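Visitor: Make a model of this:
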Amino acid sequence: MTGSQYQEVDIKNAILRESTFTRSNFTGAVMSDVDARDAKFVSAIMLGVKLDGANLANADFTKADLSKADLSGADLRGARLYQTILRGADLSGARLNGADLYQTDFSNSLWVDGTTRCAEGSIGRCK
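Guide: As a prediction, this is how the structure comes out:
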């Protein structure tokens, strides 16, 4: 599935465990409640994607662009978010325990508490 185009696809509740979507484009896709544990979205373009309620435990989003993504209630425990762009994303209720947040851009994101808006320049943590 590397380099595939999935713009605006509706795949709610899909099972994508251990799949690889490196450099794929999911812009505007609806992926609510998917099970994508251990999936690889390395360098994927996922602008405005809906991943609310998704199981993304141990998924790899290294260098992916999830600007304005809806990750509300998503399970991101142990996920690799190394150099991931989450600018303007909704992380309310998301679980990030054990996630690799090194150089992750949280600028203007709604934080897991559902009330805090991360400041511009929030890299690696919400300020």
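
Visitor: from here on, contacts and neighbour counts on C-alpha atoms
Guide: Noted.

Visitor: okay, which residue is most central for the chain?
Guide: residue 66 (5.6 Å; CA atoms, centre = their mean).

Visitor: Hmm, residue 47 and that residue touching each other?
Guide: Yes. Here residue 66 reaches residue 47: they are 5.1 Å apart, a contact under CA atoms under 8 Å.

Visitor: Now the second one, please; I'll put the structures next to each other:
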Amino acid sequence: MFYIQAVRGRHHTTDRARRLPLLALLAFLALVLGGGPALAACTEPPGTGVDWRRCNLDGRDLAGADLSGMQLRDASLQRTNLEQARLVGVEGTYVRFVSSNLNGADLTGATLREADFTRATLRGAKLARTDLRRARLYRADLTEADLTGAMLGGTDFTGVNLAGATWTDGTRICAAGSVGSCQ
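Guide: Sure thing, here's the model as predicted:
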């Protein structure tokens, strides 16, 4: 009889010990997640205030879409069609636009620090006052893009076509054949 009681007591204590960390974790998650704004799912359509942080949006057709003010931090938009899209004021630190079409896109005032635009096309794109510090533009096409007031510290311009682009001072136009730097 004593043996059975001891085993039952130990079993009861073990269950309680297992439940306490789980209950503590659930309480913590309720406190952290319940107190802030709900994050939009990666399947939400673009719109003001939508949060696509860390979303994989590769290969989507978002031509002409208005993504202004959206959160795109650490999102992947590789091989995405964003032609004529509005990305005004987006927060896109670490976003990946590898091989994407951003021709004619408006990225005015966007924060795109350490973004990856490898082989992206940005012909005629508006990048005025855009924060592109430490961005990777390797072999991107910025023909006739507007870089007026853009922040470019540490940006990789290796192989970038800058022909006809308006440089950061807003007055200098890069000469035909400007690759890697504005001539």
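
Visitor: Now which residue in structure 2 aligns to the residue nearest to the centre of structure 1?
Guide: For residue 66 of structure 1, the aligned position in structure 2 is residue 122, judged by TM-score structural alignment.

Visitor: Quick one: residues contacting its match.
Guide: By CA atoms under 8 Å, 6 or more residues apart in numbering, residue 122 of structure 2 lies in contact with 101, 102, 103, 104, 105, 140, 141, 142, 143, 145.

Visitor: And for residue 73 of structure 1?
Guide: By CA under 8 Å, 6+ apart, the neighbours of residue 73 of structure 1 are 52, 53, 54, 91, 92, 93, 94, 95.

Visitor: Now it: which helix or strand?
Guide: For residue 73 of structure 1, there is no enclosing helix or strand under DSSP states H and E.

Visitor: Can you tell me how far whichever residue in structure 1 pairs up with residue 113 of structure 2 is from residue 38 of structure 1?
Guide: If you follow residue 113 of structure 2 across to structure 1 using TM-score structural alignment, you land on residue 57. The gap separating residue 57 of structure 1 from residue 38 of structure 1 is 6 Å, by CA to CA, to the nearest Å.

Visitor: same deal with residue 121 of structure 1?
Guide: Taken as CA to CA, the span from residue 121 of structure 1 to residue 38 of structure 1 is 29 Å.

Visitor: Comparing those two, which residue is more hemmed in?
Guide: residue 38 (20 against 14; other CA atoms under 10 Å).

Visitor: Need the counterpart of the more buried one in structure 2.
Guide: Residue 38 of structure 1 maps onto residue 94 in structure 2, by TM-score structural alignment.

Visitor: Confirm that that match lies within a helix, as I assumed.
Guide: No. Residue 94 of structure 2: not assigned to a helix; according to DSSP: H, G, I helix; E, B strand; the rest coil it is coil.

Visitor: Name all residues that make contact with it.
Guide: 73, 74, 75, 112, 113, 114, 115, 116.

Visitor: Please pull up the equivalent of the third one in structure 1.
Guide: This points to residue 75 of structure 2. In structure 1, residue 75 of structure 2 lands on residue 19 (TM-score structural alignment).

Visitor: okay but its match is in contact with residue 56, surely?
Guide: No. Look at residue 19 of structure 1 against residue 56 with CA under 8 Å: they stay out of range, at 11.6 Å.

Visitor: Which one's more surrounded, the two?
Guide: Using other CA under 10 Å as the criterion, residue 19 of structure 1 and residue 56 rank with residue 56 on top: 28 against 16.

Visitor: Please look at the more buried one and residue 36 and confirm they touch.
Guide: Yes. At 5.1 Å, residue 56 of structure 1 counts as touching residue 36 under the criterion of CA under 8 Å.

Visitor: Now for these two: what residues contact both?
Guide: With CA under 8 Å, 6+ apart as the test, residue 56 of structure 1 and residue 36 reach no residue in common.

Visitor: I'd like to know how many residues surround the counterpart of residue 29 of structure 1 in structure 2.
Guide: By TM-score structural alignment, residue 29 of structure 1 lines up with residue 85 in structure 2. Neighbours of residue 85 of structure 2 under the rule other CA under 10 Å: 22.

Visitor: cool, and residue 113 of structure 1?
Guide: Residue 113 of structure 1 - counted by other CA under 10 Å - has 11 other residues nearby.
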